[in-house]
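1. Structural data only, the sequence is not supplied:
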């Protein structure tokens, strides 16, 4: 009974203090801490670490959305059929071996192809605006 009252108080306090990540994880962490007889300072440190990591992740996501960047994507989900860059080149660049070997030639080739790609698309858009 007393645990439920304390739990409700903690829920209310973390909500009021805007600590959503602590609110989601404190109960499981408290059970583990009690079972393993952790030092209270260690539990507080872990809770603050969880909140800090959660806030950092939330901040990155908010900034990504504000910048109109696509969601986190990987090369596995990349459709190479719509790219003018050969798949072999993309896979070669993805392992970053060229950076370690200090070979920037392929990177410059990639930049040139990307620039040419966007230049073509801008020319198409400009021609549509002029004719439209």
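-> Alright, I've got the coordinates. Note that the structure is predicted; figures quoted are calculated from it, not measured.
2. hey, let's count contacts and neighbours off CA atoms from now on
-> Fine.
3. Return the residues in contact with residue 29.
-> residue 43 (CA atoms under 8 Å, 6 or more residues apart in numbering).
4. so which helix or strand takes in it?
-> Using DSSP states H and E, residue 29 sits in helix 20-36.
5. Beyond that helix, next helix or strand please.
-> Criterion used, DSSP H and E; the element after helix 20-36 is helix 40-66.
6. Could you list every helix and strand in contact with that following helix?
-> Other helices and strands packing on helix 40-66, by 3 or more CA pairs under 8 Å, 6 or more residues apart in numbering; DSSP states H and E, are helix 20-36.
7. List the residues that contact residue 64.
-> Contacts of residue 64 by CA under 8 Å, 6+ apart are 70, 71.
8. Check the gap between it and residue 80 for me.
-> From residue 64 over to residue 80 the distance is 24 Å, taken as CA to CA, to the nearest Å.
9. swap in residue 71?
-> Distance from residue 71 to residue 80, by CA to CA: 18 Å.
10. okay, these two: which has more neighbours?
-> residue 80 (14 against 9; other CA atoms under 10 Å).
11. give the contact list for the more buried one.
-> Residue 80 touches 86, 87, counting by CA under 8 Å, 6+ apart.
12. let's bring in a second one:
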């Protein structure tokens, strides 16, 4: 905050606001109070405006912190999502965007070929959930495995799983491209079991969950899929890769320029 803005408040008031850590109220106060004096505003209305500034500032800071903590990979939001180009029906997209399924602790499984928008849509929903003041964690199967298996060393695996499942939405992205090791299958099962009917998982995969037993141990796959799909929206994507289509159309890179004729 600039010295000029700070000096617009009486020194004792500025000191009290600093001590109470009312950062956003303090920032807005000089302008709000100047306007109130000019318009002879109701003191109660002035107080309401200042408290609203503090509340909205804190909410925005919390969202920034949660977005950073979630470790969303690409910054994809609904503003960059192209619903008309998706193979997911408009009705399904609209229903998922309400996020009512999160409030019911239901899961979402997006399965289909690579490049058909699964991860993009999942990240857009995750960003939306953060905007709605929910907690989100984004994982690939590899990062989920590393996080949970690391805690085996000091015996804190239960606390680690509980911390992951403290989020309202846990995204596990891109299952199915590679075979799944036993420890990775265990990590996914632990989260699916701990979140069952308590939290929501959004999972993206190149294969249908019914085929998970082809890439991971059958017993673990069966137990995981049983919990994952019991309260889940299973959405299949189809079509050609959007990334490949853009590449073939020359939209994947900035065109090179030929300087030889200059």
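-> Received the coordinates, thanks. What you see is a predicted model; the values in this text were computed from it and never measured.
13. ok, back up a step: which residues in the second structure does the helix holding residue 29 of the first structure match up with?
-> Mapped onto the second structure using TM-score structural alignment, helix 20-36 of the first structure covers residues 23-39.
14. buried residues in the matching stretch?
-> 23, 24, 25, 26, 27, 28, 29, 30, 32, 33 (16 or more other CA atoms under 10 Å).
15. Surely the third one touches residue 56?
-> To tie it back to what came earlier, the one meant is residue 25 of the second structure. No - judged on CA atoms under 8 Å, residue 25 of the second structure makes no contact with residue 56 at a distance of 9.7 Å.
16. doesn't residue 102 of the second structure fall inside a helix?
-> Yes - Residue 102 of the second structure forms part of a helix when assessed by DSSP: H, G, I helix; E, B strand; the rest coil.
17. Count the residues that sit near it.
-> Neighbours around residue 102 of the second structure, by other CA under 10 Å: 20.
18. Now it. Nearest residue, chain neighbours left out?
-> Closest residue to residue 102 of the second structure apart from its sequence neighbours, by CA to CA, 6 or more residues apart in numbering: residue 200 at 5.9 Å.
19. check contacts around residue 25 of the second structure.
-> Counted by CA under 8 Å, 6+ apart, residue 25 of the second structure has contacts 17, 50, 51, 53, 54.
20. now with 10 Å?
-> 17-18, 32, 47, 49-58 (CA atoms under 10 Å, 6 or more residues apart in numbering).
21. do you know how far it is from residue 137 of the second structure?
-> Distance, residue 25 of the second structure to residue 137 of the second structure, by CA to CA: 31 Å.
22. I'd say residue 105 of the first structure and residue 98 touch.
-> Yes - counting by CA atoms under 10 Å, residue 98 is a contact partner of residue 105 of the first structure at 8.6 Å.
23. so what's in contact with these two at the same time?
-> Between them, residue 105 of the first structure and residue 98 share no contacting residue, judged by CA under 10 Å, 6+ apart.
24. Quick one: end-to-end distance for stretch 234-243 of the second structure.
-> 23 Å.
25. matching residues in the first structure for that stretch?
-> Against the first structure, stretch 234-243 of the second structure falls on no residues (TM-score structural alignment).
26. Narrow the contacts of residue 25 of the second structure to those that are buried.
-> 17, 32, 49, 50, 51, 53, 54, 58.
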